[in-house]
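Asker: Output the structure for:
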Amino acid sequence: MLGFPIQPNAFTLSSVIKACSELNELNIGRCFHSMVIIRGFDSNIVVCCALIDMYGWNRAVEDARKVFDELPERDDVYCWTAIISTFTRNDMFKEALNSFYVMHRVRGLVPDGFTFGTVLTACANLGLLRQGKEVHAKVVGLGFGGNVVVESSLLDMYGKCGSVRHSRILFDRLSDNNNFVSWTAMLGVYCQNKEYQNVLDLVRERGVMDFYAFGIVLRACSGLAAVNHGKEVHWCL
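Answerer: You can find the predicted model right below:
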C-alpha cells in the first residue's frame, strides 16, 4: 500500500496494529506506532486503543500505560477499558481495579459490558467478594444483567471468591442459563470449589455438554475417583 500514492488512515492503522496483537509481533507493532506518531494519529482514540491492546497482548505493559497517559483526552470508555484489560491480562489486578474506580467514580464514565467483564475478572483473582458484589450492583443498576459475558464473569467471580451459593442463585435467576457459556461457567465454579458431585448432578439436570464442559466433567470424575462416570463421559467424546 505504501508503495502506491495511498496514505493509510486511522482505520487502516488500527487494523494492522490489531493484526500485530493477534500475531504477537511486538517489534512490528512498535514500527506501526512510530508511523502513527509521524502521521499525526497519536491522538486518535481508535488507533490509541489498538496500540494499548497490542502492547497489552505482548506483555509490554509500560508501553501500553505510556500510550494511555499521553492521550490528550481520557474521557472515552473504550480507552479506559483497553488499559484495564491490559492490566488484567498481565495479572496486575489491583491496577485494573484502581483504574476502574478512577474511570467510574472520578471521571464519571459509564462502563460497558467488556469493562465489567474485565473488572470482575480482577475481583475474582484477588478474591475480593465485597468489591465483586459492588460491581454486581452496578451491573444490575446499569442494565447489563442480560449480557452473557458479564453474567459468566459474575458466576466466575463468586466461585473464585468461594461463594458457590451466590453463583448458583445467580445461575438459577439468569434469563437464559441454557447457553453454553453460563452453563460451563457454573460447572467450573463447582469444580474449582471441589464440589464434584454437583458438577455431575448439573450435567444430569441439563443433559447436554460442549467441548469445554467435557474437560470439567472429567476433572470432577477424577476428583470423585468415579471411574464408571469417567468412562461414560469418555464414550460421549
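Asker: C-alpha only now, for contacts and for neighbours.
Answerer: Fine.
Asker: Please, where are all the helices along this protein?
Answerer: Secondary structure of the chain (DSSP state H): helices at 10-23, 26-38, 45-57, 61-69, 77-89, 93-101, 113-126, 129-141, 148-160, 164-173, 180-192, 196-206, 211-224, 227-236.
Asker: Between helix 45-57 and the first one, find me the angle.
Answerer: Put plainly, it is helix 10-23. Note on geometry: by axes from the mean of the first three to the mean of the last three Cα atoms, to 10 degrees, helix 10-23 and helix 45-57 are set 10 degrees apart in direction.
Asker: From the contact counts, what lies against helix 10-23?
Answerer: Applying 3 or more Cα pairs under 8 Å, 6 or more residues apart in numbering; DSSP states H and E, we find helix 10-23 packed against helix 26-38, helix 45-57.
Asker: of all the ones you listed, which gets the most neighbours per residue?
Answerer: Compared across these, helix 45-57 shows the largest average neighbour count, a mean of 25 (mean count of other Cα atoms under 10 Å).
Asker: Could you also give me the structure for this next sequence, so I can compare it with the first?
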Amino acid sequence: MNEAKQIHAYTLRHGVERIQPLLLRLLSLPDDPDLLYASSLLHSHPSPPSTLLYNRLLHALSLSPSPSPARSLSLFSRMRRRGLLPNPLSFTLLFSSLASSAAAAAGAGDGGGRGALHALLLKSGVPRDAFVATALIDLYAKSGLLAPARRLFDETPRRDVAVWNSMIAGYARGGDLARAGELFDAMPERNVVSWTSLVSGYARSGRCEEAVRVFLRMWGEGGEARPNEVTLASVLPACASLGAMGLGERIERYARENGLVGNVFVSNALVEMYAKCGSIERARRVFDEMGERRNLCSWNSMIMGLAVHGRCRQALELFHEMLAVGIAPDDITFVGVLLACTHGGLVDQGKHFFYSMEREFSLTPKIEHYGCMVDLLGRAGLLKEAYTLIKSMPMEPDSVIWGALLGACSFHGEVEIAEIAASFLFKLEPWNTGNQVILSNIYASTGKWSSVAKVWKMMKDKQHKKSAGYSFIELEGSIHKFLVEDTSHPRFEEIYEALDEITMTMKLLGYVPNLDLQMES
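Answerer: Below is the predicted model of the structure:
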C-alpha cells in the first residue's frame, strides 16, 4: 500500500497519467485492498477513467468480506454521471455485489430498488446475456423476491446451467422445495452446484430424509457432478439429525480420499455428526486433527458434544483451553458449558458461568441459557430457586422453560410448582398431550387420584390425541422410517415377526414391564 501511495504522489507532482496501472496495482494487493482509497483515487482523477477501471473496482467490492451495497451503487452512479456507458459486465458486477451483501440476503419487498435497477438495465439497451440474467435472478432471489426472479427466468431465452442454478437456489433458500425440485428435474443438464443447492435446501428446512436421498442419488449417478466440500458440509448435518453414522463414515472416507477433509466446514460437520451419532471419540479425533484450523464453530461443536455425552469435566477443560488460545466464546459456547454443568450436577459452577456471561464476556443471556439454568437447578432439586429465576427473566418464558421445570417437578414429586408450570404449558401448547400425561403422573406418584381423574377428563373433553412417534434406522446405506403400528414398509410382515420373537424372548427371560405410570394410548 505504501508503494502504491508513493506512485500516486509522484504522478500528482509530475502530472503523469498513470491512473490505470496505479489502480490495478491497488486492487491486486495480496492482503485486503484499500477500496476506499482506490475509489477516491478513481473519482479524483481529472479525466474520466475507462469503464474497465470502474468494473475492476466493482469486482473488488463484490469480493469484499464486508460488501456494501451503498458503495457499489454509488460507484455505478458516478460512472454514469461521468458519461461512461456501463456494459454487460458492469451490470453483472453490480448485481453480484448487491446480492452478496447481507442487506440483499435479508431483504424483503423491493426497498432496495431491485426493480428500478432492472428497469435501468432494460432502458440502457445493454445486451442481456446469461451472466447478467444469472446475477439479476440471484439478486431477486436473495432479496426474497421469488416471483420477479421466476418471471425473469422464464423470459430468459438462453438459459445455461448457472441461470437454472440461481433459480433453484432461490427456491431452496426460500423454503419452496417443491418448485426447486420441479426445476431440478426439468434441467437439461446439472452440475455439482445444482445438486448441492437441493441438498442444502432440504437440510436447512429440516427435511433430512430428502437431503440424504438426493445426496445418495447424486453420489450413485457418478459422472462429473461429484460432491465437493459444500455438498459434504450440507449433507453431514442431515446425517447427524437422522443418526446415520454409517453414511457419515462413508462420507468421511470420501472426503479423505479427495482431499476435502482439510476444509474447516467439512471437518466441523464431521465433528458435529459423530458427536450427535454417539461416537464422541471419533468426533474428538477429527477435532484434534484440525489443529490451528479450528474456529469458534469447531470448539462449540466439541464442547457441546462432550456435554451431551455427560463428559462434563472434559467439556469444561476444553472451554478453558479455548479461552487460553485466544478464542472468544459466544452465546452458543455457553449453552454447551451450561449443559455440561447440568449433566454433571455442577450447580455452583453453572451459576458462575451463567453470571460471568455478562460480567466477563459482555454476552446477554438468551432464553436458551435460562432454560439450561432452570434444568440445572431443577435436576438438583432447587425447584423454588428455578421458579424464582423464571420469574426474573427479562423475556417471556417459552414452553421449553416451563417444560424443564415440569420435568424436574416430576422427578422430585413436587406438586405445587408442577401445577404452575403445567398451567402455562396448557396455554402455550394446548395440543401437546405430553404435558397432561406428566402432570397426571405427578399426581399419581403422590396418590392424588382425584386430580388424576380431572386431568384425564380434561384430555377427553378436548379430544386430544397424541402424535404418532417414529424412528429412523440406517441399513446398508438407506434410511428407513418407522411409525407406531406402521404397515407402509415393504417388509413390515418380517419386521413384526422379528418384534414378536424379541418380545417372547424377553418374557421367557423374566422381563416384567413397569406399568405404574403407563397411560392408555
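Asker: With distance to residue 139 of structure 1 as extra columns, can I get the helices and strands packed on helix 10-23 of structure 1 in TSV?
Answerer: Listed next are those as TSV, based on distance: least, Cα to Cα, whole Å:
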stretch	distance to residue 139 of structure 1
helix 26-38	35
helix 45-57	23
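Asker: how about the nearest residue to residue 300 of structure 2, chain neighbours excluded?
Answerer: Of all residues not flanking residue 300 of structure 2 in the chain, residue 333 sits nearest, at 5.2 Å (Cα to Cα, 6 or more residues apart in numbering).
Asker: correct me, but that neighbour touches residue 305?
Answerer: No. Contact status for residue 333 of structure 2 versus residue 305: not in contact, 11.3 Å apart, counting by Cα atoms under 8 Å.
Asker: Those two - which one has more neighbours?
Answerer: Just comparing residue 333 of structure 2 and residue 305: by other Cα atoms under 10 Å the higher neighbour count belongs to residue 305, 29 against 20.
Asker: In space, what's closest to that one - neighbours in sequence excluded?
Answerer: Using Cα to Cα, 6+ apart, the closest residue to residue 305 of structure 2 is residue 275 (5.0 Å).
Asker: just residue 293 of structure 2 next, same as before
Answerer: Nearest to residue 293 of structure 2 is residue 264, by Cα to Cα, 6+ apart, at 6.5 Å.
Asker: The counterpart of that neighbour in structure 1: how many residues sit nearby?
Answerer: The equivalent of residue 264 of structure 2 in structure 1 is residue 148 (alignment by TM-score structural alignment). Residue 148 of structure 1: 20 surrounding residues under other Cα under 10 Å.
Asker: ok, the residue nearest to residue 293 of structure 2 - contacts?
Answerer: For residue 264 of structure 2, the contact set (Cα atoms under 8 Å, 6 or more residues apart in numbering) comprises 290, 293-295.
Asker: picking up where we left off before, which residues does the residue nearest to residue 305 of structure 2 contact?
Answerer: Residue 275 of structure 2 touches 282-283, 302, 305-306, counting by Cα under 8 Å, 6+ apart.
Asker: any chance of these in a markdown table, with distance to residue 75 of structure 2 too?
Answerer: Below are the contacts of residue 275 of structure 2 laid out as a markdown table (distance: Cα to Cα, whole Å):
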| residue | distance to residue 75 of structure 2 |
| --- | --- |
| 282 | 50 |
| 283 | 48 |
| 302 | 44 |
| 305 | 47 |
| 306 | 50 |
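Asker: Work out which residue lies at the spatial centre of structure 2.
Answerer: Nearest to the mean C-alpha position of structure 2, by Cα atoms, centre = their mean, lies residue 204 at 6.2 Å.
Asker: ok, so what distance separates it from residue 172 of structure 2?
Answerer: Separation of residue 204 of structure 2 from residue 172 of structure 2 (Cα to Cα, to the nearest Å) stands at 9 Å.
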